[in-house]
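[1] Kindly generate the corresponding structure for this input.
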Amino acid sequence: MKDKLLHSLLFWVVVAIVLGFACSFFFPDWLARIFVTFNGLFSNFLGFFVPVLIFALIAPAIAGLGQGAGKWLGITAGLAYGSTIISGLIAWGTASALYPTLLDGKHLVTDVADPEAGGLEPYFTVDMPAPLAVMSALLLAFVVGLAMTGVKSPNLLNVLEELNAVVMKVVTTFVIPLLPIFIFGTFLNLGMNDNFGDTMEAMGVVLVLSIVMTLVIILLQYLAAGAIAGVNPFKALKNMAPAYFTALGTSSSAATIPVTYESALKNKVDEDVAGFVVPLCATIHLSGSMMKITLYALSIVYMASLDISSGQIAGFILLLGIMMIAAPGVPGGAIMAAVGLLQANLGFDESMVSLMIASYIVVDSFGTAANVTGDGAIALIMNKFAAGKIKGQSLNDAPSAVPAQ
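    Below you'll find the model as predicted:
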């Protein structure tokens, strides 16, 4: 079901980008302003909904994770988080080194509310105040989730899991289907204010860079795993190739779990270790997604000349690594989880968020493939220390950071 939804969404996102650009040549301003108005309303709804999404996803995820298999779960989660954060830091360093050259002279103008700035003005706006701020939602989710790890609270956990299911229903039946219209409006506006060429040229460069860097992070992970576990990293990578290409085709970490598991066994990872690590990392290890999101976000920061400090970027990476552990099992889940941080930490407006979503979804599968291949590296490291110490762990018994949908 998720695969069909993903491929359908990917198709319509590409169609939205092409149509948005094509229609910008002949749409009259009065018609284009209808879509600009829709984008404003949809963006305001996301601002209202994202804090609820954050709480509904992260609170039960932390609660469920904390009630798992003791120290080995904690060590695996720490490795997954560390790998994800390192990926973000490498992306930051890469952007700092290359963007001044790659994006030299590129500018992003996304002010849709100021006609004098080249944008189109919406017909009307509707304020949709969020029930709480993004950081408040994140902190509340942490407090509640962590407290539940030390208190037996099955009733509250059931309530949170039901809230999670309700919120996911809104995502899959309302938010995701409207994303192509949102993206169409963004690219229509970019085309009509003569900013499309520079933007697409720059985002194309970043897209290629992000794919290359997902391969680089995989290589670094296996070099590290090979050194720690005492195995040939290139042979281990070859054994993980089926998982990489399966994820590339499905864009689903969950759907790739059986292949990732078998590939890990080819690397002589203990069956119990693989049965524990692979399903867990499928939901909490997102180094590929982190690489793509960080590179895209910093490209927009650079082109839009946003005044963002190093502390804000570091905070964005650290928080994103946590928020993505609860990325919903839907297309583009990681980027949807990141929307709140993009707005709150980096000051992105609706057009910037739309560009991020479009860019991420177009190459979603490369991030997923990097995520699951990296899971094999973590399995090798865990096998070095936990082989023979994790008993009777099957794929069905393994912990998951995300409640069942």
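
[2] can we go C-alpha only for contacts and neighbour counts from here?
    Noted.

[3] all strands for the chain, in order.
    All residues of the chain lie outside strands when identified by DSSP state E.

[4] At the geometric centre of it, which residue do we find?
    The geometric centre of the chain, computed from its C-alpha atoms, lies nearest to residue 334 (CA atoms, centre = their mean), at 2.2 Å.

[5] Thought residue 289 was touching that one, still the case?
    Yes. Counting by CA atoms under 8 Å, residue 289 is a contact partner of residue 334 at 6.8 Å.

[6] Next, count neighbours for residue 75.
    Look at residue 75: counted by other CA atoms under 10 Å, it has 12 neighbours.

[7] tell me the contacts of it?
    Residue 75 sits next to no residue when contact means CA atoms under 8 Å, 6 or more residues apart in numbering.

[8] Show me what the top helix by length along the chain is packed up against.
    When the chain is scanned for its longest helix (criterion: DSSP state H), the result is helix 29-66. With contacts defined as 3 or more CA pairs under 8 Å, 6 or more residues apart in numbering; DSSP states H and E, helix 29-66 has these neighbours: helix 134-150, helix 154-170, helix 176-192, helix 333-344, helix 350-362.

[9] Sort out which residues of the third one are buried, please.
    Read it as helix 176-192. 176, 179-192 (16 or more other CA atoms under 10 Å).

[10] In a markdown table: the helices and strands packed on helix 29-66, plus distance to residue 33.
    Formatted as a markdown table, those follow (distance: least, CA to CA, whole Å):
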| stretch | distance to residue 33 |
| --- | --- |
| helix 134-150 | 29 |
| helix 154-170 | 26 |
| helix 176-192 | 9 |
| helix 333-344 | 23 |
| helix 350-362 | 14 |
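
[11] closest one to residue 303 among the ones you listed?
    helix 350-362 (10.7 Å; CA to CA).

[12] Could you also give me the structure for this second sequence? I'd like to compare it with the first:
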Amino acid sequence: MPRTGDGHKPSVGGRAGATVTRRSALIGLAAVGAIAAVDVGGFLFAGGRLTPRTVTPSRFVDRFEQVFGRHEGFRRNHAKGVSATGWFTATGAGSAVSTASVFHAGSRHPVTGRFSLSGGLPDAADAADTVRGLGLVFRLPGGEQWRTAMIDSPVFPDRTPDGFRDRLLASKKVPDTGKPDPAVMALFLARHPETAAAMDIIRRQPRTSGFGDSTFHGLNAFRCTDRSGATVPVRWKLVPEQPVRHPGAEEESGRDYLFDALVRDVTRGSLRWRMFLTIGEPGDPTDDATRPWPAGRKSLDVGTLTVDAIDTEAPGNARDVNFDPLVLPNGIAPSDDPLLSARSAVYAESFNRRSGEPKSPSRVNVSEVPDER
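    A predicted model of the protein is given here:
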């Protein structure tokens, strides 16, 4: 089983001396809406407890059910999705920093994947500003696996599990308005300038037309070890080979339009992404997913992910996979990012619940995707 710098502290909105106003709080709420107060996986557990407030994985998954309702058999977050299959072909460049077999030159490994949208509603309508996810399982020689859960945002809004919990509380809807209280959010952002800065980065990233032209980021830092025993911090991302297009209003029609487009794209031909490992340098944060590394960092093109089939979620495919980010091959290890153990624990709780529940048909039935008009 694999083992599980002094940086500038940004001010609210990323500007030194910025003041939290009602307008900035509302902008923060809009960013929370795009990322969702309960998006990306429930990063809220480390070592069994958190501070005297004690939020366990079970209680946190309960929170998902309170927000979205209980939908038996479905994931508590990223509930809407489709399964995918394909393979990963390595360039060999990754072997410069890691002994992991996934990076051996010319090696080809089967991959099971899952494209998804954030949120706990399995029948939610697709929307351009909803966070898109891609989970992958690389099946490696000797029974090893590498699992990773990525999203199309370059950073995560919270640095610690406690910060994530505080943002959940700040995002709680007020009964009288049905919306979060701007004053509460303003106070949260004042106390968590790292979140305000991260939201600004996320807001400035242009949206693409769909899954096929999205870049997916691993967010957390990990550590790679080479044959000599030298270890370097890394982050990874998948960059599409498909041309990037920005969405138009005419494309955003139909309840499942993002998934329908994905199915049609793969029917016409395989989709491909290049995987890049970015190598951190001394002083680059490995415990803070809100802060991007400097743009000039060395990056290795380690291989190509090819997706050649999309399937309705069903027994035996990605529906039944827990994309635990701590399932790692030899040669890749966790960093000191506190969100990693939190993600792992909450994913496991969600998986255990849905595994014992009756299953309902997936919202996206690949065989019923309408022809493009």
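
[13] Kindly provide the TM-score of these chains.
    Once the chains are laid over each other, their TM-score by TM-score structural alignment, normalised by the length of structure 2 reads 0.25; 180 aligned residues with a CA RMSD of 7.9 Å.

[14] quick one: which of the buried residues of helix 176-192 of structure 1 is nearest residue 227 of structure 1?
    For those, the minimum distance to residue 227 of structure 1 (CA to CA) is 42.1 Å, reached by residue 176.

[15] quick one: the closest one and residue 11 of structure 1, what's the gap?
    To residue 11 of structure 1, residue 176 of structure 1 is 13 Å away according to CA to CA, to the nearest Å.

[16] How about residue 381 of structure 1?
    In terms of CA to CA, residue 381 of structure 1 sits 38 Å off from residue 11 of structure 1.

[17] So if I had to pick from the two, which one is more boxed in?
    Of the pair residue 381 of structure 1 and residue 11, residue 381 is the one with more neighbours under other CA under 10 Å, namely 21 against 14.

[18] is it true that that one touches residue 225?
    Yes. The pair residue 381 of structure 1 / residue 225 is scored as a contact, 5.7 Å apart, by CA under 8 Å.

[19] how much space between residue 161 of structure 1 and residue 320 of structure 1?
    On the measure of CA to CA, residue 161 of structure 1 and residue 320 of structure 1 end up 22 Å apart.

[20] Give me the more crowded residue out of these two.
    residue 320 (26 against 22).

[21] That one: what's its closest spatial neighbour, skipping adjacent residues?
    Closest residue to residue 320 of structure 1 apart from its sequence neighbours, by CA to CA, 6 or more residues apart in numbering: residue 338 at 6.4 Å.

[22] burial measure for that neighbour, as a count.
    24.

[23] Residue 191 of structure 2 now?
    What residue 191 of structure 2 shows, counting by other CA under 10 Å, is a neighbour count of 15.

[24] wait, doesn't residue 52 of structure 1 sit right on residue 137?
    Yes. Between residue 52 of structure 1 and residue 137 a contact is recorded at 7.1 Å, counting by CA under 8 Å.

[25] What ranges does the stretch 301-405 of structure 1 have for its helices?
    Counting by DSSP state H, counting those that start in this stretch, the stretch 301-405 of structure 1 has helices at residues 310-323, 333-344, 350-362, 364-386.

[26] quick one, which of these is packed in tightest?
    Counting by mean count of other CA atoms under 10 Å, helix 364-386 has the highest mean neighbour count of the helices of the stretch 301-405 of structure 1, with a mean of 27.

[27] packing partners for it?
    helix 70-102, helix 196-229, helix 233-250, helix 253-266, helix 271-284, helix 287-303.

[28] want to try JSON lines for the ones you listed, with distance to residue 19 of structure 1 as columns?
    Formatted as JSON lines, those follow (distance: least, CA to CA, whole Å):
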{"stretch": "helix 70-102", "distance to residue 19 of structure 1": "27"}
{"stretch": "helix 196-229", "distance to residue 19 of structure 1": "13"}
{"stretch": "helix 233-250", "distance to residue 19 of structure 1": "25"}
{"stretch": "helix 253-266", "distance to residue 19 of structure 1": "31"}
{"stretch": "helix 271-284", "distance to residue 19 of structure 1": "34"}
{"stretch": "helix 287-303", "distance to residue 19 of structure 1": "22"}
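
[29] Give me the contact list for stretch 373-383 of structure 1.
    Residues outside stretch 373-383 of structure 1 that contact it (CA under 8 Å, 6+ apart): 76, 79-80, 218, 221-222, 225-226, 228-229, 240-241, 243-244, 260, 263-264, 267, 269-270, 273-274, 277-278, 281-282, 285, 287.

[30] Show me which of the residues you listed are buried.
    Taking 16+ other CA under 10 Å as the criterion, what is buried in the contacts of stretch 373-383 of structure 1 is 76, 79-80, 218, 221-222, 225-226, 229, 240-241, 243-244, 260, 263-264, 267, 269-270, 273-274, 277-278, 281-282, 285, 287.

[31] OK, contacts around residue 182 of structure 2?
    The contact partners of residue 182 of structure 2, taken as CA under 8 Å, 6+ apart, are 22, 25, 26, 29.

[32] The second one belongs to a helix, doesn't it?
    Yes. Residue 25 of structure 2 sits within a helix when classified using DSSP: H, G, I helix; E, B strand; the rest coil.

[33] Just give me the neighbour total for the residue nearest to it when sequence neighbours are not counted.
    Sequence neighbours aside, residue 186 is the residue nearest to residue 25 of structure 2 in space, at 4.7 Å (criterion: CA to CA, 6+ apart). Using other CA under 10 Å, residue 186 of structure 2 has 25 other residues around it.
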